Structure formats: structure tokens, C-alpha cells
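Student: pasting the sequence and the predicted model now:
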Amino acid sequence: MEKRQLGRTGLRVSRLGLGTMTWGRDTEVAEAAEQLKVFLDAGGSLVDTADVYSDGGAEYLLARLLDDGLVARAELVIATKSGSVPFAERRFDGSRGHLLAALDASLHRLGTDYVDLWQVHAFDPATPTEETLHALDLAVASGRARYVGVANFSGWQLAKAATWQHGAPGRVPLASTQMEYSLLQRGIEREVLPAALDAGVGLLASSPLGRGVLTGKYRHGVPQDSRGASPYLSGFVQPYLGERFRRIVDAVATAADGLASSPLAVALSWVRDRPGVAAAVVGARTAAQLTSALSVEALTLPDEIRSALDDISAPVRRYPDQDWNEL
């Protein structure tokens, strides 16, 4: 699998990443082991997790696979996230104390001395941005993280954070921002992606298959064995089942037929090769599903098909986003 630089850093990651959001809850040890083996055999390296995935269960499961000798620690680029908290009055805590304690807890669950990439899971308006970012500097200085980034920051939040980190010697530049990005969700193209490109921050695209909808599995209903039928994830899928999204899914299916490929491969290829994307992070329920996703490595969309998909999925652009000459 092709490797890419993560932003303007020396860290190289596989251009498809393995997501672990369901590990430890819907995905048990044996299935996770099979997925990781398939991923590694395909040349993958980036494994994405977070301290809140299955309440820490995903990190524990990954550690078990490392302990079992399925893979050497040095073969993986482990990325985890901290900052989400389960409190009704405060969903995110970006304070220095919380973040560093959360990182230590993640390292304990993962059974490792360091993570390759540590990201703040979301912006915390209750904490000064410079305090949050200082936690990233301390993590790198102490050797607990090799590179750092953010996730789910808006355009102005990302631009502010990236600029601050470049503002003085000793601060660690942001390597990444992780955001949802797919043919069904192109909102980051308005401000986040331009900010990332300008600042040299690599994009990790999560949910590149539109939360599974772009595979076409929901075109004729909700399969009982799908995430859309899961008590945990049905609300995650439901927002992308409307009429506008159905038209996009139909277009992807048409393109797949013309290429003798699959909707999954077409949708994933589109995201993977967008400007600024360092890696698309794919989560799978089974190793067979993951194998299908990894087959996209052989597919590059023709320009005319990419253009047609761009057109049908184009987000609404209004002032001040559109070109001045269009006003």
C-alpha cells in the first residue's frame, strides 16, 4: 500500500487507515485479529483509535493483539485521541491536566510507552486554546507522543491552533486534523480543508464511506446485520438516508457498474485521492468487508467520473464561500 507524508512532517502513514471504533464492543478479539492481519498483509500501517472507543476497550484489545505477537509495535503507526468526557454538562475537556492524564491512561491500556500520533478529540471552548496546545508540546517533549494533531476543529479553530504552534520555538507543529469526509459529507471543504492545506496539516478522513451508506447496502432498506440496525449506531447512520443522499449513492453505484467495480471502491477512491487527504480511515465489521475496502488500492477514478461525482455531491456554497464573481 502506498505511504504518504502526514502534513509537513516526517511521519509516513498508509493511505488507508484501520479504524477501531467498534473494537471491544461489536468486534471481539478473534475478528479484530483477523482484520489486523488482513490490513498488515495489504501493507497498511495506520491504526486509529481513541480513549472513548468502547470506553477504552478498543485500546485494550489492540494491546492484546500486540501482546499476542500478531504484530510488532514498530510496524504500526498507532493514533489515539483524548478529550471526550461523558458528562452532560461538558462533552469535551481540553484542559492540560485532563489531556495528559488521559494520555497516560491510553498508554497504560495500549501497553506501550508512546503513541505515534496523539490528537485532541474536539475543541473545548471552556479551556484556553494555548493551554490545550501546551499539553501537546509536553506530550512530545516527554516522549509519550511522537506527533500531535487535532480532530473535529472548525476552520478558524484549526487555523488558530496551527498558527499558535508555529508562533514560537519549541512548540510542536500540528501534523494532522481528523474530520469526517465523504461524498455525503463535504462540509470541511468550505473552511477546514483550505486551512489545513495552508498550514501544512494532513487530513485523516474518517467515515469515508458515509457511515457505510455509500456501500449501497441501504438502498432498499436497513439490513438487520448492519450498523443502521445496531442499537448503538443506528443514530449514526440515519442522517445519511434521506433523498439527497440517495441520489448520490445511486450515482456512485452507476459509476461502479461502468468501472466493473463496487460502490465501496468508487466512494473510497474518491476520498483517498482528494487534495490534502493523507489517509482515509476505514472501519469494518468483518475481515471480509475490510478486504473489500483494501481492494481500492488498485483503483484510480477516471477524471470524467470524478468530475461527475463532484457535481452531484457538491455542497451548497453561499456568501462568503463562493467566488466573488458569482455574487
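Tutor: Received the coordinates, thanks. Numbering: from 1, shown residues only.

Student: from now on I want contacts and neighbour counts done on CA atoms only, so please keep to that.
Tutor: Noted.

Student: what about the host helix or strand of residue 250, distance to the chain center?
Tutor: Element membership for residue 250 (DSSP states H and E) is helix 243-259. Helix 243-259 sits 23 Å away from the centroid of its parent chain (Cα atoms, centre = their mean, to the nearest Å).

Student: neighbouring contacts of that helix?
Tutor: By Cα atoms under 8 Å, 6 or more residues apart in numbering, the residues outside helix 243-259 that reach it are 183-184, 213-216, 219, 262-263, 265-267, 305, 309, 312-313.

Student: with stretch 34-45 instead?
Tutor: For stretch 34-45, contacts defined as Cα under 8 Å, 6+ apart pick out 1-2, 13-18, 70, 75-77, 286-287, 290-291, 294.

Student: so where do the strands sit in the stretch 51-200 of the chain?
Tutor: Assigned strands in the stretch 51-200 of the chain, in chain order: 77-82, 84-87, 90-92, 115-120, 145-151, 176-180 (criterion: DSSP state E, counting those that start in this stretch).

Student: got the ones you listed as JSON lines, with distance to residue 163 and mean neighbour count columns?
Tutor: Output for those, formatted as JSON lines (distance: least, Cα to Cα, whole Å; neighbours: other Cα atoms under 10 Å):
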{"stretch": "strand 77-82", "distance to residue 163": "21", "mean neighbour count": "24"}
{"stretch": "strand 84-87", "distance to residue 163": "24", "mean neighbour count": "14"}
{"stretch": "strand 90-92", "distance to residue 163": "22", "mean neighbour count": "15"}
{"stretch": "strand 115-120", "distance to residue 163": "16", "mean neighbour count": "24"}
{"stretch": "strand 145-151", "distance to residue 163": "13", "mean neighbour count": "24"}
{"stretch": "strand 176-180", "distance to residue 163": "14", "mean neighbour count": "25"}
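
Student: what about versus this one:
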Amino acid sequence: MQQRRVGRTGLTVSDVGLGTMTWGRDTDEHEAAEQLEVFLDAGGSLVDTAATYGDGAAEEVIGALLASAVDRDDVVLVSKAGVRTRRTGDGGGVVDASRGSLLDTLDASLARLGTDHLDLWLVQSPDPATPIEETVGALEHAVRTGRCRYVGLSNFPAWTTAQAATLLAAGGPLGPGAPGLAAVEVEYSLLQRGIERELAPAARALGAGVLAWSPLGRGVLTGKYRHSVPASSRAASPHLRGFVEPYLNDHAHGVVEAVTTAASGLGRTPLEVALAWVRDAPGVCSAIAGARTAGQLRGVLAACDLALPDPIRAVLDEVTSPELGYPERF
């Protein structure tokens, strides 16, 4: 596995990251421990989580592993805040990127993780009710107080990302000690190339690295849904069905068939082809893939030695190219 710089920062991460969305819920501590061991043995370092994953259960599992089985220095720890659980207890979330909510969530995350700092802390979602200046001020405060080393945004549009980067720049209103915008974490796959319209070019211009979540198209690009919905799959899970269903359509089917054809020609799996395409896309410093079991993770890591031939990448680019128009293309 390669180590890459995150944007223009000094932070380095593995080019494939380990996602933990299912940890503490569908993946118990024993499976998580095996996954982390396999991942680190393969040269991985980036472990991605969020305060909302399992209502904090994923962070608790990671914290237990850091306390008993893993050296904290071997892990680049990424977590997210800005979405809090509803007090009604219905399992839903409320976007809240206010200063108090962000910093309270950060402190709770650190306590669950059993560490005094995150390597990278991200605001999980735009909050139209909170001024971006307040959100950015919380990020700056977190770095200044040592609770995180680098900061960034997740799922934000390009214009807000540029606004936040300007505020976080050393020459901006926060002064010479401002931390800068290190990274953006966004969904990116052969089924979701929307970031190429504006966000990816903006990130490159701003010096922010791209962390790509769901590079396997929420699991659909593995080919597991070509003919049916397996009973053990996310699409059959009550709490993840809605996450997968947007990509169970005719367009996605055509993309999956193209990926399957490419994989057959290379003697590889569709999963490996889909992951390699995202991992080596311009500006991407890490493709974050989650797995329910260690066996699934080994399938993901099998892609580490695959470099797609230029003709195959070109065909996949053409088949899945996002529609561009005014003003992106003038």
C-alpha cells in the first residue's frame, strides 16, 4: 500500500483507508480487531470514523482496540462531527455545525477513542443555519488547543469549501496561526462522479486532499447485486437498505456490467477494478472502503497491486462521465 500526502500538508495516509461505519453494530469488536490487524499488516494507516457511526459505538470499538491491541502511533485517526442524534431517540440525525455542538462532539469522540487528539477532524455536513465563520472558528480552536492536528470538511459543495478555505488560510481573518483546510471527504466512485464538476478542481486549487468515501458505489460495484439482493448484504439490512437503493437502477446496472467486463479481461474482480479507478483518480489521496468482515476486507486489499491500463481507464471514464455544462464547461 502506498503512503500519500494529504493535499499540501505534511500529513501522510495510506492510499486505501479503512471505513468503520458498521463497527459496533454489524461488525463486533472481534471482527473489528481482525480487520484492523489485516489492514495494518497490509501497510494501511488511515482509519475513518464518525461520532454518528452506531451512535458512537464505532468510536468505542476503536478506542478499545487502541487501548489493548494497536499502537496509537500506527494509526492515522479521522473522525467527523456536525450531525447529532435526535433527542427523541428515533435514531435520526440533526445537522448542527455550531461551535458548541462541534466542540462538545469532539470531546465526546476523544473520550470514546481514548486519545487526546485526532489526526484529522472533519465537519460532516453543511449546516445552513450556522454561519460558516462560526463553524470554521470551532475548527481553528480545536487545532489551537491540540485536540486535532488537521481539519477539513465532508460532503460540502465547492463554493462553501472555498469560503472555508479562505477563512482558514494563514493570510485570512484568523491570522498567521490559522490551520488551513487539509482535506475534503466526499463520495466518489464510478457511480458518483459529481465531485468532478466543481469540488475536485476546487480542492486541487486550494491544496486540499480528497478522501473518497464509498469508492465501491455503496457496494454495488462489487457485482453482488447483478441478479438479486443477497440476504446478508447491506441492501437487505433494515438500517442500510436506504443507503444502497439509490444505486440499484438501470444506469448503475450498465456501469456494473462495464466494470465486470473490464475485470474479466484483466483477470481481476469488479471490486478491485472499481477501487483502483478511484484510488488513482487525480487529487485522491485515499479511497476509504468499509467491510463487514475481515474476509471482505481482504478482497478490498487485493486491489492494492492493481494499476489500471490506460485504455481500460479511458473506457470506464467515457462510460461513466458526468454531464458537464454551463458554467463548468463554457
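Tutor: That came through fine. If you're wondering where the values come from, they're calculated on a predicted model, not measured in any experiment.

Student: re earlier: what subset of the contacts of helix 243-259 of the first structure is buried?
Tutor: The neighbour count (16 or more other Cα atoms under 10 Å) marks 183-184, 213-216, 262-263, 265-267, 305, 309, 312-313 as buried among those.

Student: state the pair within these that is farthest apart.
Tutor: Taking Cα to Cα, the two most distant members of these are 213 and 305; they sit 19.4 Å apart.

Student: so what's the residue nearest the centre of the first structure up against?
Tutor: Nearest to the geometric centre of the first structure sits residue 206, at 3.0 Å (Cα atoms, centre = their mean). By Cα under 8 Å, 6+ apart, the residues touching residue 206 of the first structure are 178, 179, 180, 181, 280, 281, 282.

Student: re the thing from before, among the contacts of helix 243-259 of the first structure, which are in strands?
Tutor: Judged by DSSP state E, the subset of the contacts of helix 243-259 of the first structure located in strands is empty.

Student: let me know the closest of these to residue 231 of the first structure.
Tutor: residue 213 (16.9 Å).

Student: what do we get in the second structure for that closest one?
Tutor: When the second structure is aligned by TM-score structural alignment, residue 213 of the first structure is paired with residue 220.

Student: so residue 301 of the first structure belongs to a helix, correct?
Tutor: No: secondary structure of residue 301 of the first structure (DSSP: H, G, I helix; E, B strand; the rest coil): coil, not part of a helix.

Student: does residue 229 of the first structure touch residue 223 like I think?
Tutor: Yes: here residue 229 of the first structure lies in contact with residue 223, judged by Cα atoms under 8 Å, at a distance of 6.8 Å.

Student: give me the distance between the equivalent of residue 29 of the first structure over in the second structure and residue 53 of the second structure.
Tutor: Matched across to the second structure, residue 29 of the first structure falls on residue 29, judged by TM-score structural alignment. Distance, residue 29 of the second structure to residue 53 of the second structure, by Cα to Cα, to the nearest Å: 14 Å.

Student: quick one: stretch 302-310 of the second structure aligns where in the first structure?
Tutor: Going by TM-score structural alignment: stretch 302-310 of the second structure matches residues 295-303.

Student: buried ones in the matching stretch?
Tutor: Of the residues in stretch 295-303 of the first structure, those buried (16+ other Cα under 10 Å) are 296, 297, 301.

Student: so who does the second one touch?
Tutor: The one in question is residue 297 of the first structure. Contacts of residue 297 of the first structure were listed using Cα under 8 Å, 6+ apart, and they are 1, 269.

Student: residue 292 of the first structure: neighbouring residues, count only.
Tutor: Residues near residue 292 of the first structure, counting by other Cα atoms under 10 Å, number 13.

Student: tell me which residues touch it, please.
Tutor: With Cα under 8 Å, 6+ apart as the criterion, the residues that contact residue 292 of the first structure are 264, 265.

Student: residue 49 of the first structure versus that one, what's the distance?
Tutor: Separation of residue 292 of the first structure from residue 49 of the first structure (Cα to Cα) stands at 21 Å.

Student: distance of the counterpart of residue 270 of the first structure in the second structure from residue 94 of the second structure?
Tutor: By TM-score structural alignment, residue 270 of the first structure lines up with residue 277 in the second structure. Between residue 277 of the second structure and residue 94 of the second structure the computed distance is 33 Å (Cα to Cα).

Student: find the nearest non-adjacent residue to residue 225 of the second structure, please.
Tutor: Nearest non-adjacent residue to residue 225 of the second structure, counting by Cα to Cα, 6 or more residues apart in numbering: residue 248, 7.8 Å away.

Student: what does residue 146 of the second structure give?
Tutor: Leaving aside its sequence neighbours, residue 146 of the second structure sits nearest to residue 117 (Cα to Cα, 6+ apart; 6.6 Å).

Student: got a list of what the counterpart of the one you found in the first structure touches?
Tutor: Aligned by TM-score structural alignment, residue 117 of the second structure pairs with residue 114 of the first structure. By Cα under 8 Å, 6+ apart, the contact list for residue 114 of the first structure reads 107, 143, 144, 145, 146.

Student: farthest-apart pair in those, please.
Tutor: The distance between the two most remote of the contacts of residue 114 of the first structure (Cα to Cα) is 12.8 Å, for 107 and 146.

Student: okay, and the common contacts of those two?
Tutor: Shared contacts of residue 107 of the first structure and residue 146 (Cα under 8 Å, 6+ apart): 114, 115.

Student: just give me the neighbour total for residue 128 of the first structure.
Tutor: Neighbours of residue 128 of the first structure under the rule other Cα under 10 Å: 12.

Student: how about it, what's its match in the second structure?
Tutor: So, by TM-score structural alignment, residue 128 of the first structure is matched to residue 131.

Student: residues touching that match, list them.
Tutor: Counting by Cα under 8 Å, 6+ apart, residue 131 of the second structure has no contacts.
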